[in-house]
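> Sequence and predicted structure, then a few things I'm wondering about:
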Amino acid sequence: MASYLDDQSQLQIDFDIPSSHAGQNPTSYNSGQAATDSNNGDGSYVPRPKRIACAVCRRRKLKCDGRKPSCGTCSRLGHECTYDEARKKSGPKRGYVKQLEARLAQVETLLKTQEPSTTAAPNQEQTFSISMPNEPSGAGLHVMGSSLHNSINSMSPVEGQQVTELPTSFKPEGVDATSSFGWDMISLGLEEPFPAREVIEELNQIYFEKIHAFMPVIHRPRYMATMNFAPTSRPPACLQYIVWAHAAAVSEKYSNLHALFYQRARKYAELDQMKGLGETILSLAHCQTWLLIGCYEYKMMFFPRAWLSAGSASRLAVMLGLHRLDGEGLEVKQCLPPARDWTETEERRRVFWMTFCVDRYASIGTGWPTCIDERDILTNLPASEEAFTNGKMEQTARLSDVLTGEDLSTLSPFASVAFVSCLLGRNLTHLHRPEPQDNDNDLNGVFWQRHRSHDNILLHFALSMPSHLRLPAGMGDANVLFCNLAVHTSTICLHQAAIFKAEKNRMPEQIILESKRRCIVAADQISSIMKMVSSMDMSKMNPFISFCVYVAARVFVQYLKFRPDDTAARSSLQFVFVVLDALKNQNPLTESFLCQLEVDIEGTPFQDIRLPSAGQQTRRSFFAGHTYGEVIHIFP
């Protein structure tokens, strides 16, 4: 079945049926022909007895010679050979043939209604034509393709849904591969063909080379292996399309396709939700789909949709029990069957922790509460990428243990990202979820005790970080890079909250000065890290890196408002603008942060660092009121 799509391109369609056979039953014709052939031979013709393949050959789809007690294949390979004497009923399901006949009748009716208009108005042929590579051109084939497509649309899973198709001349190359759109695709409920096989392979390769580097939630060998299975055994169409959307977004060759792939991914994800009672979405693949959709939407600045998609991924992860894979608790409803092996369990862990991270990023950018409660997590942190890819079992620590300073040496790069995302989320609840006994005007109150506890965790992690998570040793790993940036970002967020509370309650000046010092040191570290990696491929970096750079820029802006003549700070802020300009080419989310920074420096003595242009003025009006980076919870 691996070459199924390739074999479809060799199909030849013949609509000229000889009149002598018109209306004749094909089955009776074939059986009559077989009888004639048998009578032409020897009168002693004896039909060959039917053989039943053994269970092993049947399962592995091998040719079986039917020998008993052990066939030739099993004898050669040393397998236990068994025969199932009770033959299963073969053939299509009941009603399937009638359904096909009804579809064909509908297609024939559409053909009859289209033929006169085709001959009368040949200049309208382009509207109905579907590109058929390696096939002879002909009006009959074009109309057949259009009518078949229209008949499929009329039987859409969602009643009354209308699907707008682009004219053939405007469809991107490689997408309208009609030769791969067979009955197997129709049975999946697809309304358009997949891209050409070469395009699919190239997009998958791009995804695992670039996107997987910072979002390792799909097991590459198993995913690529399923792409060679029958269409019904491959990953859901929604997951395939969002994988291609991410890949196309960072590819110059396919950059014009990512929006189309994203729209189709959302369409099929929503259609799956509406099937039956919604039980179709209870799968790890659909959780991966909504996770990738949410990340794509944040990257493309579809903020309202991104918030809802991230919430869908979080709720689905909890519904699937991904937050309690390694813990014992009260028995709750299990929606997923037990994992087949450690690799599948690890993939579930990774999906959960990436969902956890995106949940934190979304809340940090808006100030709204998180969906996943840290106290409910009973899933260990993810293992190393090498162990995950090779299926080699690796013991990992729990988040609660790492927060107390234990097992830091066992943290993988992806686990470190989950850990610092947890710290970012704690900063949010620290400021936005006050308790009655906080007493933020008292240095010994609960608020300041919590502040010192969070600060101690950050300092301990920064000092005790294992060597494989440090820079520049781990500079080639996107997750190591983001971990180091996020640690300093979390430090800035924590101490900005401290400055706000200290100034509000007129606390000792030394507290304010110490927090300001910590902020400027952390911002300088972020600037130094970005200088270190400025020559790297930006498309392989986590899109939320731009948020870390933006936080550092806000610190420089605040510092320069009091010391506008500090050349080092001016130079750092100017470099940050250069970094954000470079990031926005691969990461449109950066545009939002750039707009906010331009507003922040407007009217200041150092606004000449970034002189406004016509394009910047247009961008400001576009982002007015829709800026992701305008975070009052971080910079009160």
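Nice, I can see it. Note that the structure is predicted; figures quoted are calculated from it, not measured.

> When you work out contacts or count neighbours from here on, use the C-alpha atoms and nothing else.
Noted.

> tell me the centre residue of the chain?
When CA atoms, centre = their mean is applied to the chain, the residue found nearest the centroid is Leu292 (2.5 Å).

> got a list of what it touches?
Shown here is Leu292, whose contacts under the criterion CA atoms under 8 Å, 6 or more residues apart in numbering are Ile242, Val243.

> That one: which element?
Leu292 belongs to helix 284-299 when assigned by DSSP states H and E.

> So for the helix or strand where Arg58 lies, what gets flagged as buried?
Arg58 belongs to helix 55-60 when assigned by DSSP H and E. Neighbour-count burial for helix 55-60 flags Val56, Cys57 (criterion: 16 or more other CA atoms under 10 Å).

> One more to weigh against that first structure:
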Amino acid sequence: MSTANRDSESPQNSPAPKTARGVMNCRPCQIRKIKCDRALPACGVCHLYQRSCFYEGVPKKRGPKKESLSALIRRIDGLEELLKSDKTPTPPGTDIITSDFPEPQVFGSGISEPCGSASSDISPFSNFRGNNFEASSDVSTTINADGLVDVYFTKFHRNPYDILDEFTTRQRLKANQLPRSALYAICAVATGFSERPGKGPSSHVSGETYAAWAQRDIDPCEVSLDSCQALLLLVAAFAAMGDGKRAYIILSQAVGMAMTLELYSQPSDGIQDGTAKRVFWTCYIMNTFVSTWLERPSLMDDSLIKADIQSSRQSSHNGWGTSNDFVTIPNNDFRRFSVSPKEPVDEIQKLVWMAQILSEANRYLLLSDTGSQAAYCQRHKILHDLDVWASSIGTSTDVPTESQGGPGMNIPLICRLVVHLIHCLIHRPILPLRLNEPSCVKMIQHWAVEATETAFRHATAILELVGQARETTNMPLPPFVGFCIFTAATVLNYGIHYAEEQIPEALAVNVAPFAGSPIPASFFASSRDLYSRSLDELSILSDTFTSARLYLLRLDELKSEHVALLNGKVTGYVPTFSNRFFQRYSPALLRRVQGFQTEDSCRIGSPIRLRVRAAARTSSSAPK
């Protein structure tokens, strides 16, 4: 065939019409993976080689799932409405503001200024007279302060953090005396609890934007109780977002401000002094929770809080609690540890005591070696402190119901969850990778038996408490509950593989039976169902908090890495007894669990949620 003939018969010079094109390459070109000009009735290649040219199927839709883009779509809708009205979502009282705040320690200049009243909506271009919003300014609906403040005090206040006084805050907001930084921080927290973020009270402004505005208006050199409260609110907001790096940095600033203000020495008399003392207690509780989550040292000395709880640290006359009593709390007279004996019983003081025990457990995990005799004694000291706490608190042991509603109703639940969390945290590092994993020391083998049984019982108790609370009250659960569920799921993940091994008697080889008998084979049978239940609980929380959605992703990654360990695909693994549980896995997984790598938040998954709910439906429809 001549060159001229080949050129005339090439796909580019094909006489076939090219006006009507298909939606995708023809099937022969797809199979051969060659370029197709998609001409009809036959493409140039098929016309050249005299093949049958046909099209079949519909091209797959590419890109992210629609569910993953729902929040972004809502934001875009809101921004389009703002553009139509020639308004932009800049913070009220400013004309120009940079939209990027890469580092949380970067603050704007100037002192926190009073914010406008919630009774009149705030315009993003409002003018100021004497640091207040001008009353005659043309207002818009950029911020619905009334709605977000109501959401905050309804769903977050004393749940469990007691940061603001409701009456004082509402009065200052009404009188235009509430600092802008505090209002923006309230909005950042409340936006997460809004039923429809982007179209609810937040008026198209995200929690991240509110947090950036609050950071901009806080002067770290201007030490005040208002700034300390705003920083604590930002810590809570970033923790709910799953951003551990920002939460820990801002927490360090809040702790430093609390120490500078000497809140630890404030007497509990008078409204202002009582508020300062509660802010200090909340700062201590938040410091303990965040430090435990991030596996970082505590930023506050426990001796500062021991003076407030010293009278309740006395040994209980009832002695040690029973080893099987993990859910109920023994009844006994309440031992007061408030400053004034005439002051009414306050649930947050019980939580302060429990946070102090959690702080000791976190220090033990950071500084101790699991296999030493000193670590064994330290674990028993922590367990003894838990028994003293359980025998010294109030007489009520039931989860609060809706009839007992109001601020603080979830604090008893949080206290009991922390009890089970401490047991899981201090016993989880001793869990063997396999039931028949050898141990060189008989005593350590006995500790493995004890830790395995205790950790699984308390992981089950966490899920039972969360399920019971969800059935008996409509009060939303705080983000810290997601960390408790995640910790329980990491323990239950081991039980799934223990049950598949079916070698429970290996735990009792050359070991005196623990608690009268070795762990039976049926002990781990329910681990798979409980693990699915924990995923379901996190899925429910993920509708409100980004951190819960991140925990779902982390559990999926941890399960994959655990299977790789069991299959021997990870080289260099040696059975060690380290209190750093996540040292068994990749360092990248630990950083993502702690929220120091948040670049994958955009792919938080509706597929996982669909799998969880499908598994839940399957288990519920299974014959019993």
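Everything's here; your move. Computed from a prediction, not measured in an experiment: that's the story for all the values here.

> TM value for the aligned chains?
Scored against TM-score structural alignment, normalised by the length of the second structure, the superposed chains reach a TM-score of 0.58; 414 aligned residues with a CA RMSD of 4.2 Å.

> which residue numbers in the second structure go with the helix holding Arg58 of the first structure?
Helix 55-60 of the first structure lines up with nothing in the second structure when matched by TM-score structural alignment.

> Likewise for stretch 342-353 of the first structure?
The aligned range for stretch 342-353 of the first structure in the second structure is 270-281, by TM-score structural alignment.

> just to revisit the earlier point, residue in the second structure matching the residue nearest to the centre of the first structure?
Match for Leu292 of the first structure (TM-score structural alignment): Leu233.

> which stretches of the stretch 501-624 of the second structure form strands?
For the stretch 501-624 of the second structure, no strands turn up when DSSP state E, counting those that start in this stretch is the criterion.

> Leu178 of the second structure matches what in the first structure?
So, by TM-score structural alignment, Leu178 of the second structure is matched to Pro235.

> Confirm for me that its match is in contact with His286.
No. Contact between Pro235 of the first structure and His286 fails when scored by CA atoms under 8 Å: they sit 9.3 Å apart.

> Between those two, which is the more surrounded one?
His286 (24 against 16; other CA atoms under 10 Å).

> Which residue is the nearest non-sequential neighbour of the more buried one?
Once flanking residues are discounted, His286 of the first structure sits nearest to Leu239: 7.0 Å by CA to CA, 6 or more residues apart in numbering.

> Over to Thr141 of the second structure?
Nearest non-adjacent residue to Thr141 of the second structure (CA to CA, 6+ apart): Asp121, at 5.6 Å.

> and that neighbour, helix, strand or coil?
Put simply, Asp121 of the second structure is coil when judged by DSSP: H, G, I helix; E, B strand; the rest coil.

> correct me, but it touches Asn144?
Yes. Using CA under 8 Å, Asp121 of the second structure makes contact with Asn144 at a distance of 6.5 Å.

> What lines up with Ala469 of the second structure in the first structure?
For Ala469 of the second structure, the residue aligned by TM-score structural alignment is Val533.

> Tell me how many other residues crowd the closest residue to Arg348 of the first structure other than its chain neighbours.
Spatial nearest neighbour of Arg348 of the first structure, chain neighbours left out: Leu322 (6.3 Å); criterion: CA to CA, 6+ apart. For Leu322 of the first structure, the count of nearby residues is 23 (other CA under 10 Å).

> corresponding residue for Leu322 of the first structure in the second structure?
Leu322 of the first structure maps onto Leu263 in the second structure, by TM-score structural alignment.

> what residues are up against that match?
Applying CA under 8 Å, 6+ apart, the residues near Leu263 of the second structure are Ala276, Lys277, Val279, Phe280.

> The strand or helix carrying the residue nearest to His286 of the first structure against the second structure, how far on average?
Per DSSP H and E: Leu239 of the first structure is located in helix 237-249. Aligned to the second structure and superposed, helix 237-249 of the first structure gives a mean residue distance of 1.3 Å (mean CA distance after the TM-score superposition for the first structure).
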